[in-house]
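Colleague: Got a predicted structure here, sequence first:
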Amino acid sequence: MMRQAHKRSQLRTRAVVAAAALLLGGGGTAVIAQHASAGASRDTGGQDTGRTSPGAGGAAATGATTLACPDVGDKLRDVPAPARIAVSRGLSELDAQVARAYERITAGQDGAAAPGAVLDELKAKRAGTIGRINDSLKTDGANPGPAAVEPAALSGCRARQVGTAAVDDSSRDLAPRLGARGRPGGPSRADFADIRTAPRRNGQSTRPGGSTGTFTSVCGRNENGHFNPDNVIVTPGVRNGAHHLHDYVGNKSTDAFSTDASLAAAGTTCVNGDKSSHYWPVLRVLDGKAAPDANAPGGGHDGNMGTVLRPTSVTLQFKGSPVSKVTAMPRFLRIITGDAKALTNGVANANASWSCEGFENRQLKDKYPICPKGADVVRTFAFQNCWDGRNTDSANHRTHVAFARPDGSCPRGFRAVPQLVQRITYDVPAGVPFAVDSFPEQLHKPVTDHGDFINVMSERLMSEATSCVNGGRTC
């Protein structure tokens, strides 16, 4: 216990140094930024390419180190109810193990451990934790159940270099003051782009038989200050299961220990009585100021520093299908959109959308937007809009829902439900860098943005929402 506290205190110390460096406007004090070695490209978003590229003026490209580990939770296909808390604790421990290993490898020139030794130790620890997860999944006294995962295939991790090249010349004058190499632990200047350079997107037309209405729940901007670093969907029963701070609107009680019954009994910030829970990682300005959670789990304890921004607006809207009517969502349906580990997992489940007010026909997936003066930053989460018709959740929290196909129809075996779109806006001070909270090794990359939803509407209210959507009305 003392050793873990010491490791976390090192992370907090380096984060404070990083924040101070921002005030000086320099990138030379970066603790984990380093010259990229062979095997990392100039700016690949963390993809190994087997070659190096020159940076500005012929200098070597710069990069930051991260750890890429197989996502055990994504491999789960069935978790019996009695095993859920044990599995949840195991998954959270895997995250903590990666964070501690990342801390050791990126501790700075004087304190960094040899990567090979750290990775070997991490592999052994992960194998043990995965083994305990399998033990909790056993269907009898001897044999693992069908949901068991393979420790040998999932325990090994590798260090990777993530490009931190400077922004292109067209955006250089607008780029936040991050210095040439960015901020220790992310983001870098390469993570920002002028929204006016983003490609335009075309809207999808509605066919005959489609549903064109909308239903909106007005739930405020978290004026009551409901924050915690829990994630009741992914790691129920575990405090700080997210390792980053979540912003909540709607249900007033949501935390790691929430149940269907407690959510249904709680109050809500929504004016129509909708008790659904909506949450997402907070956005912070990297202004060098100490936040109230600078030493707390989910905050500085996990490498998330800076001032938390309160949204200027939050819109929670349900939309229809362009090709069919929608059916009501079941109560207590849980949906996650996006991937908090997209930097190391890849973008298969990524669903980040960043833009600016007045420019929302342009969306950025892997960049933070540089907005024109007076335009708020916009985060948009368009959730999966097809449901399997049976389950309110799944072992990996993904396979019970799906996105519609490009033509708007649902995959075989799925039916269309009202599509939730969370839209959050922020008044970000001009020229000041900002970033979303993340797991430490995800480097605060914009592609890791994600949203969460638990439907706690009453059947009457969900019926009203479905009727509005199918009837082409605005409610």
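Modeller: Received the coordinates, thanks.
Colleague: okay, CA-based contacts and neighbour counts for the rest of this
Modeller: OK.
Colleague: Just the buried residues of stretch 260-279, please?
Modeller: Within stretch 260-279, the residues scored as buried using 16 or more other CA atoms under 10 Å are 263-264, 267-270, 273-279.
Colleague: what about residue 90, which SS state?
Modeller: Secondary structure, DSSP: H, G, I helix; E, B strand; the rest coil: residue 90 is helix.
Colleague: Please look at it and residue 131 and confirm they touch.
Modeller: No: applying CA atoms under 8 Å, one finds residue 90 not in contact with residue 131, separated by 9.5 Å.
Colleague: try this one next to it:
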Amino acid sequence: MDVARNKPVTFAVAVVALLVVTASAVLLCGTSSGADQYVSELDQVLAGPKTPSVVIRCGANEDRHLNADNPVVSPGIPFGAHHTHEYVGNRSADARSTDESLAAATTTCENDDLSTYYWPVLRLTDGVGHDEHADGGGLHGNTGEVLRPKSVEIRYHGSPVSDVLPMPRFLRLITGDPSAFSNDHGPNTRARWGCSDRPDRYTTKYPLCGNATTLRSYDFGSCWDGNNTDSASHRTHVVFPLTGGMCPARTFPIPRLHVTVGYDIPAGRPFAIDSFEEEQRDPATDHAMYVNAMPADRMAELVGHLNRSR
């Protein structure tokens, strides 16, 4: 009798549990690429030699410097990014930026670092964005409420095998592939998503970090061709070192820029980065850009510290 009465209750509990799991999966479909883009396991291990480094404090975009421009890839073209970027550093950075305007601006960074550092915003996709009907936002498929970073770390590393040369002023760099989805996650894909409680592991998918801080990390190339501050692809003038840290032939080591952005994501809320609409907000499309506008004397100080600390 007691067992018979408990059976419907057990069945009801099972149904409720199934509904909760199903609802959670649906809730996390924050992108058109689906819930399978969210993972709890960080399946890749960070590797590489330890190197001396210098941190430049630039804040976490408390000024809310956002725009849908791309001064590196689409200079002179307003809304040329087709998604919204978040900036720290140079307060004037936008589509109209020139070397001269960047040098004349103010900055959020210490030590007169006028450089600009930027990447796509992260959004809570179950909310309504301030730019729901604007270019770079909802008009380009990037819906949701922009989530403010908890932290931004700007770190320059030395070389594990040699001294580094100063970066030329107004050097322009990109890391990652904003078209990684269309390019079948090809060789330019460098998205690194992680959690603060597992600092040596990462994934190219959206991590479910629980109570830990969600991290996005960007490593830039550090082997310069010795002549150019930009190139047609925005990549060939500065490439990545070989295994072990040695630069390829006919390139020269410069400081390696590493940017880490942290977020406190509310439990259970779906999230996604901005992307080109055809890239479906795939987490592997994460990328970042940089324009070095650090005064030459400040760059010389940074390089001197890195080289003395080897």
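Modeller: Perfect, thanks for sending it. Since this is a predicted model, take the numbers as computed values, not measurements.
Colleague: if we can go back for a sec, among the buried residues of stretch 260-279 of the first structure, which are in helices?
Modeller: 263, 264 (DSSP state H).
Colleague: between residue 90 and residue 131 of the first structure, which one's more packed in?
Modeller: Using other CA atoms under 10 Å as the criterion, residue 90 of the first structure and residue 131 rank with residue 90 on top: 25 against 19.
Colleague: Need the counterpart of that one in the second structure.
Modeller: Under the alignment (TM-score structural alignment), residue 90 of the first structure maps onto nothing in the second structure.
Colleague: Can you find the partner of residue 190 of the second structure in the first structure?
Modeller: In the first structure, residue 190 of the second structure lands on residue 351 (TM-score structural alignment).
Colleague: try residue 262 of the second structure
Modeller: Checking TM-score structural alignment: residue 262 of the second structure goes with residue 425.
Colleague: circling back: pull the number of nearby residues for the closest residue to the match of residue 190 of the second structure other than its chain neighbours.
Modeller: Nearest residue to residue 351 of the first structure in three dimensions, chain neighbours excluded: residue 338, at 4.2 Å (CA to CA, 6 or more residues apart in numbering). By the criterion of other CA under 10 Å, residue 338 of the first structure has 23 neighbours.
Colleague: Counterpart of residue 338 of the first structure over in the second structure?
Modeller: In the second structure, residue 338 of the first structure lands on residue 176 (TM-score structural alignment).
Colleague: just checking, its match touches residue 186?
Modeller: No: contact criterion CA under 8 Å: residue 176 of the second structure and residue 186 do not qualify, at 10.0 Å.
Colleague: how about residue 319 of the first structure, what does it touch?
Modeller: 211, 212, 213, 214, 215, 418, 419, 420, 421, 469 (CA atoms under 8 Å, 6 or more residues apart in numbering).
Colleague: I meant residue 317 of the first structure, not that one.
Modeller: Contacts of residue 317 of the first structure by CA under 8 Å, 6+ apart are 214, 215, 216, 217, 419, 420, 421, 422.
Colleague: secondary structure class for the equivalent of it over in the second structure?
Modeller: By TM-score structural alignment, residue 317 of the first structure lines up with residue 155 in the second structure. When classified by three-state DSSP, residue 155 of the second structure comes out as strand.
Colleague: what's the neighbour count on the closest residue to residue 155 of the second structure other than its chain neighbours?
Modeller: In space, and not counting its chain neighbours, residue 155 of the second structure is closest to residue 55: 4.4 Å by CA to CA, 6+ apart. Other residues within reach of residue 55 of the second structure, judged by other CA under 10 Å, total 15.
Colleague: Just want to check the distance between residue 224 of the second structure and residue 241 of the second structure.
Modeller: Residue 224 of the second structure sits 10 Å away from residue 241 of the second structure when distances are taken as CA to CA, to the nearest Å.
Colleague: Neighbour count: the two, which is higher?
Modeller: Each of residue 224 of the second structure and residue 241 has its neighbours counted (other CA under 10 Å); residue 224 has more, 27 against 19.
Colleague: Which residue is the nearest non-sequential neighbour of the more buried one?
Modeller: Residue 224 of the second structure sits nearest to residue 238 (CA to CA, 6+ apart), 4.3 Å away.
Colleague: what span of the second structure lines up against stretch 33-50 of the first structure?
Modeller: Using TM-score structural alignment, stretch 33-50 of the first structure pairs with nothing in the second structure.
Colleague: same question, stretch 103-111 of the first structure
Modeller: The aligned range for stretch 103-111 of the first structure is empty, by TM-score structural alignment.
Colleague: Name the nearest of the contacts of residue 317 of the first structure relative to residue 68 of the first structure.
Modeller: residue 422 (29.2 Å; CA to CA).
Colleague: and that closest one, how many neighbours?
Modeller: Around residue 422 of the first structure there are 21 residues (other CA under 10 Å).
Colleague: Now do the helices in the second structure.
Modeller: According to DSSP H, the helices that the second structure contains are 2-27, 99-103, 296-308.
Colleague: Of all the ones you listed, which one is nearest residue 166 of the second structure?
Modeller: Closest among the helices of the second structure, using CA to CA: helix 296-308, at 6.1 Å.
Colleague: Quick check: the closest one compared with the first structure, mean distance?
Modeller: Once fitted to the first structure, helix 296-308 of the second structure is off its aligned match by 0.7 Å on average (mean CA distance after the TM-score superposition for the first structure).
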